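Chemist: sequence? don't have it. structure:
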């Protein structure tokens, strides 16, 4: 049970700033951002607890942290936050459809791993510049936060991001910048947003959000569970998380999914005897439900903190994910040209036709990949079999 509580605390505290930064970037106000964080925490807890209880497997559900980073990179779409909510709803429907229609899930898995990882890396890279920008702009406040993160990374890596967030609280309080306002404003309230369906937001937010959530979260989570000898029930997981994502979209939540990074905490040996590790997943789910009550407080703190410092903690929280994504993207030499093209375009923040860089990055990478495959086959002759481009 302690392993589950730790997993939820690390997941919530370590990436809540990323979620809030993403929601605010696509146009949410403070009330809508608090509602989004509230519904994401509740959804992760309820769905994760139900899955673990029913299957007796250590299935842990969390929000899509790379998806939140995508929102930071995407920025506010035409149509404002209502259009972003429409994109969240479409993403949830696609996640559920992947559970019902195996061909859709297979199509996502068929995207070369280096390209999927490269798109994730391109999304994360600009966000991870946050600590450097903060140190340059506010060195007196940013350096202690980065220093705490660095020390804890060496001695207790799982506590590095929560420690950095605690350091930020202390630094902001000592600077006299912390003004949380009346206590009534700290209680999270659901805020309904009528979805608006804009083509640019669907192509630029919904599709990349779906792909990132599937490739970087669901597929990775299935792999983590498999490494500990568990076979995840793919259809129930995708159906339940997709349906919950679609339902929570109108309250500001972007997406939930099978946990990847925190999955190791509830599925590994630290969670207890193998046959009882599902209990750790249930305790993680209960902790997420309890932490949902902190959504208003977290939003109020973020609103009272210099944005560059919030971006610094968000960047620190994503450095591990960026390291993994870059490693997977560039590990295979034959795929490096298309991976580099994907990273560069996705990280550029370039937008065309109202569609953000993540989509164009993946499209650029796929184009380079297909052209190089065609050239390799042409050089080998028309009767040659498929060859990996070099």
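Modeler: Ah, there it is. Keep in mind the model is a prediction, meaning the values are calculated, not measured.

Chemist: all contacts plus neighbour counts: C-alpha atoms, from now on.
Modeler: Fine.

Chemist: distance of residue 218 relative to residue 227?
Modeler: Residue 218 sits 14 Å away from residue 227, taking C-alpha to C-alpha, to the nearest Å as the criterion.

Chemist: now do the strands in the stretch 251-390 of the chain.
Modeler: Secondary structure of the stretch 251-390 of the chain (DSSP state E, counting those that start in this stretch): strands at 256-258.

Chemist: mind listing the helices in it by residue range?
Modeler: Per DSSP state H, counting those that start in this stretch, the stretch 251-390 of the chain carries helices over the ranges 263-267, 277-291, 295-303, 307-330, 336-348, 357-380.

Chemist: out of those helices, flag the one nearest residue 250.
Modeler: When these are compared by C-alpha to C-alpha, helix 295-303 sits nearest residue 250, at 16.9 Å.

Chemist: this is the comparison structure:
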């Protein structure tokens, strides 16, 4: 009895931190996930299925890892990967080919943990090129809020104002509050036009798609998705945990995220990975002074994700009925911080600025050759410029 009373007083901190981790992780980027899935050929029902499957597997994965290792390990879907999809196009093989690419991505992530040389190969990709590719992919999405000012100014301005105010006062809640403002605007539109939503459509449902392996989709979607997920999510996720004094179980974490990605791929899920930015919410001091009990924050986050999976269907229906451009504006606001970080990393090394610039521009161009999207050609172009122009540059 004495032990339980000694443990309880500090439980509220990790539990609250876990709930915040899930809420921020989900609300700040689910619109990006929906946009990416729709661009690659998913119907509204298939995109909703993908969001549900991703949310559920993220929750299950967090629960398993936090219970097994008693560490504040949190997972998320690949937001940069979803942004990459949103800047791509429907592959020649349609949605089944995109699903096949998601499956290949999961296999590659799992293999990275099992085959050491594959991990070393990924680590050899210059970080500034991976970040330049990400920045170029994000640019068109980050322009959406400001482009919407020309088409639906009265709807977008309140959302941008809330985002700006929240960024100054409560930065980690900036995107969730912007989403809340967007939902309020959508609700006002519903009331103004008398829109009625069928309650039966709010329940989350899963839709299965048989994957097909299309070479162009594997090269144009799976490989860039794998690279951006590893470089922008998994590797930084390990670094964030290390900054708080925790050593992530690398191989088991990649096994869980890789297999999780493969499992949800037929349901429309694109990629699962170690959380990077939101990981600090569960591993940092906000989860309590006792470092040995911060794993409770991760466990709570996992359970919270499972709860959020139950309401994902309702969010998809409401978002789907939103005025054109409004949800895209929220997604763009959510990615501005990520793009700023990626741009800074792309040009931080004076010796690699030309290759970074070429990679960035190719990724932002929307180029498609042989059915393969610009993200792949951006990496190829950046590596080529680096080999030709920068290989003899003097090192600092």
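Modeler: Thanks, I have the structure now. Predicted model only: the values in this text are computed from it and were never measured.

Chemist: TM value for the aligned chains?
Modeler: After superposition, the two chains reach a TM-score (TM-score structural alignment, normalised by the length of structure 1) of 0.95; 379 aligned residues with a C-alpha RMSD of 1.2 Å.

Chemist: okay, residue 218 and residue 227 of structure 1: which has more neighbours?
Modeler: Taking neighbours as other C-alpha atoms under 10 Å, residue 218 of structure 1 and residue 227 compare with residue 218 leading, 25 against 13.

Chemist: mind listing what the more buried one touches?
Modeler: 257, 258, 259, 260 (C-alpha atoms under 8 Å, 6 or more residues apart in numbering).

Chemist: how about 7 Å then?
Modeler: 257, 258 (C-alpha atoms under 7 Å, 6 or more residues apart in numbering).

Chemist: aligned partner of it in structure 2?
Modeler: When structure 2 is aligned by TM-score structural alignment, the residue opposite residue 218 of structure 1 is residue 234.

Chemist: so is the aligned partner of residue 188 of structure 1 in structure 2 in a helix, a strand, or just coil?
Modeler: Under the alignment by TM-score structural alignment, residue 188 of structure 1 pairs with residue 204 in structure 2. Look at residue 204 of structure 2: counting by DSSP: H, G, I helix; E, B strand; the rest coil, its state is coil.

Chemist: shouldn't residue 204 of structure 2 be in contact with residue 307?
Modeler: No. In this structure residue 204 of structure 2 lies outside contact range of residue 307 using C-alpha atoms under 7 Å: 11.7 Å.

Chemist: of the two, who's got more company?
Modeler: residue 204 (21 against 15).

Chemist: list the contacts for the closest residue to that one other than its chain neighbours?
Modeler: Leaving aside its chain neighbours, residue 204 of structure 2 sits nearest to residue 313 (4.2 Å; criterion: C-alpha to C-alpha, 6 or more residues apart in numbering). Residue 313 of structure 2 makes contact with 48, 202, 203, 204, according to C-alpha under 7 Å, 6+ apart.

Chemist: now those in JSON lines, with distance to residue 81 of structure 2?
Modeler: Formatted as JSON lines, the contacts of residue 313 of structure 2 follow (distance: C-alpha to C-alpha, whole Å):
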{"residue": "48", "distance to residue 81 of structure 2": "17"}
{"residue": "202", "distance to residue 81 of structure 2": "27"}
{"residue": "203", "distance to residue 81 of structure 2": "26"}
{"residue": "204", "distance to residue 81 of structure 2": "23"}
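
Chemist: which among these gets closest to residue 344 of structure 2?
Modeler: Once C-alpha to C-alpha is applied, the member of the contacts of residue 313 of structure 2 that ends up nearest residue 344 of structure 2 is residue 48, at 33.7 Å.

Chemist: what does the closest one align to in structure 1?
Modeler: Per TM-score structural alignment, residue 48 of structure 2 is aligned with residue 34.
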